[in-house]
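**Q** Sequence and predicted structure are below.
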Amino acid sequence: MKRFILWVPLAVFLAFLVTVAIGLYAPSDRKIQSQMVGKPVPAFTLPPMLPDRPGLDSADYASGEPRIVNVFASWCVPCIAEAPQLEAIAEKGIPIDAVAIRDRPQDVAEFLQRWGDPYARIGSDVNSRVQIALGASGVPETFIVDGEGIIRYYHFGPINEPDVPDIIAAYEALK
């Protein structure tokens, strides 16, 4: 009996480790949520990244028309992977704006020429201030803003082909 009691703390510890490992391996909710959903777009003004299109201003998002905002960078490999999906969304007549993070105009222009250009406006966020204000931790991340300037939808990471119908539906629900 004494030998059995000596092994109880080890058994309890192992049961705890197994429980934690299962929770880490298979969490009940795998979708990453943004704390910004339901909140207004933070106030910002970004200069244009490219001379042929306007930059971004948070006031533009209270114009009555919903818009998609994609946080991206020319040096971002997952951004290349999501480029065809963004093109497909833009071809449906859905306006997509971009926040270019820590980037140079010539690199962004080359990226758009090579991988496609779905963006109506591109703002230059050299210091990542707007990225941080939006609560984006990396690139790419995508937000849908309603016509009153409230963030209504968030997509973490690259948009894959199966994600496109959900994003289009989320946008259409705001019209």
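**A** Yep, that arrived.
**Q** Going by C-alpha atoms from here, please, whenever you check contacts or count neighbours.
**A** Noted.
**Q** so what's the residue sitting nearest the centre point of the chain up against?
**A** Residue closest to the mean C-alpha point of the chain, counted by C-alpha atoms, centre = their mean, is residue 141 at 1.5 Å. Listed by C-alpha atoms under 8 Å, 6 or more residues apart in numbering, the contact set of residue 141 reads 70, 71, 72, 154, 155, 156, 157, 158.
**Q** you'd agree the fourth one is up against residue 136?
**A** No - counting by C-alpha atoms under 8 Å, residue 136 is not a contact partner of residue 154; they are 9.7 Å apart.
**Q** Can you report how many residues lie near residue 114?
**A** Neighbour count for residue 114, taken as other C-alpha atoms under 10 Å: 11.
**Q** typed the wrong thing, it's residue 42
**A** Neighbours of residue 42 under the rule other C-alpha under 10 Å: 18.
**Q** so the nearest residue to it once chain neighbours are set aside, which of the three states?
**A** What sits nearest to residue 42 in space, not counting adjacent residues and going by C-alpha to C-alpha, 6 or more residues apart in numbering, is residue 133, at 6.3 Å. What DSSP: H, G, I helix; E, B strand; the rest coil gives for residue 133 is helix.
**Q** Take this one as well and set it beside the first:
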Amino acid sequence: MAKLSPLMIAPPAIFAGLAALFFVGMLRENPDELPSTMTGKPAPAVQVTPLGDKPVFTDADIRSGGVKLLNYWASWCAPCRVEHPKLEELADQGITIYGVNYKDKPGNALGFLQELGDPYTAIGADENGRMALNWGVYGVPETYVIDGQGNIVLRFAGPITDRVLENQIMPAIEKAKAGE
């Protein structure tokens, strides 16, 4: 009888392990959603610098009463351009939106807002990406729904579309309002 070597067993075992991980990943409610350890926890500190003469927000603003959104964006980000009209709709509905301009040139960022409009209640620049790192940002655009106590209710990575607005952002805003 031939003896099985570890080299003969390893490939099928590795394949079976990877297949199990893939299967477990498919069981998630939304496999495209990036998990966040921040949900339900206090928002990390705000560390932004002014962007031109735009009003800047502070850590105290994030933790003050009322539901608000914090949106990471950049002028060089094509999906940020796609989601911008949705942010303007939310602002028109009276939702407070704080903008964090991520690793951008100030002139380009201000030009982006001049061209497309400014939905932000206040805005700050994260020129070196330090704040984004603390918030767990994967890339732009990325939006956080924050409750009146400064806790993160939802983290959404990607552009806000009609479907995202209806199925994720608005339910999170309602949940945050209910907790006030």
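**A** Happy to help now that I have it. Because the structure is predicted, anything quoted here is derived from the model rather than measured.
**Q** picking up where we left off before, most widely separated two among the contacts of residue 141 of the first structure?
**A** Greatest spacing in these, by C-alpha to C-alpha: 72 and 154 (14.1 Å).
**Q** who's more crowded, those two?
**A** Legend: neighbour count by other C-alpha under 10 Å for residue 72 of the first structure and residue 154, higher for residue 72 (27 against 23).
**Q** Go ahead and confirm the more buried one touches residue 103.
**A** No - contact criterion C-alpha under 8 Å: residue 72 of the first structure and residue 103 do not qualify, at 9.4 Å.
**Q** Can you classify the counterpart of residue 148 of the first structure in the second structure as helix, strand or coil?
**A** In the second structure, the residue paired with residue 148 of the first structure according to TM-score structural alignment is residue 149. Using three-state DSSP, the structure places residue 149 of the second structure in coil.
**Q** so how far is residue 178 of the second structure from residue 149 of the second structure?
**A** Taking C-alpha to C-alpha, to the nearest Å as the measure, residue 149 of the second structure falls 12 Å from residue 178 of the second structure.
**Q** Tell me where the first structure has helices.
**A** Here the first structure has its helices, by DSSP state H, at 2-25, 77-91, 105-115, 129-134, 164-172.
**Q** who wins for proximity to residue 35 of the first structure among the ones you listed?
**A** Of all the helices of the first structure, helix 129-134 comes closest under C-alpha to C-alpha, at 9.1 Å.
**Q** So which bits of the closest one are buried?
**A** For helix 129-134 of the first structure, burial by neighbour count (16 or more other C-alpha atoms under 10 Å) applies to 130, 131, 134.
**Q** Let me have those residues in CSV, extended by distance to residue 112 of the first structure.
**A** Shown next, in CSV, are the buried residues of helix 129-134 of the first structure (distance: C-alpha to C-alpha, whole Å):
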residue, distance to residue 112 of the first structure
130, 21
131, 20
134, 23
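**Q** Nearest to residue 59 of the first structure, out of these: which one, please.
**A** Nearest member of those to residue 59 of the first structure, counting by C-alpha to C-alpha, is residue 130, at 13.7 Å.
**Q** Can you tell me what that closest one aligns to in the second structure?
**A** Using TM-score structural alignment, residue 130 of the first structure sits opposite residue 131 in the second structure.
**Q** burial count for the nearest residue to that match once chain neighbours are set aside?
**A** Of all residues not flanking residue 131 of the second structure in the chain, residue 47 sits nearest, at 5.8 Å (C-alpha to C-alpha, 6+ apart). Neighbours of residue 47 of the second structure under the rule other C-alpha under 10 Å: 17.
**Q** same thing with the one 10 residues further on?
**A** By the other C-alpha under 10 Å criterion, the neighbourhood of residue 57 of the second structure contains 20 residues.
**Q** so how far is residue 99 of the second structure from the closest residue to it other than its chain neighbours?
**A** Residue nearest to residue 57 of the second structure in three dimensions, not counting chain neighbours: residue 122, with 5.4 Å by C-alpha to C-alpha, 6+ apart. Taking C-alpha to C-alpha as the measure, residue 122 of the second structure falls 6 Å from residue 99 of the second structure.
**Q** now residue 160 of the second structure
**A** Distance from residue 160 of the second structure to residue 99 of the second structure, by C-alpha to C-alpha: 14 Å.
**Q** Can you give the contact residues for stretch 34-41 of the first structure?
**A** Here stretch 34-41 of the first structure has contacts from 58, 61, 134, 135, 145, 149, 150, 151, 152, 153, 154, using C-alpha under 8 Å, 6+ apart.
**Q** can you list those in CSV and add distance to residue 79 of the first structure?
**A** Below are the contacts of stretch 34-41 of the first structure laid out as CSV (distance: C-alpha to C-alpha, whole Å):
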residue, distance to residue 79 of the first structure
58, 23
61, 23
134, 18
135, 18
145, 20
149, 25
150, 24
151, 21
152, 22
153, 19
154, 16
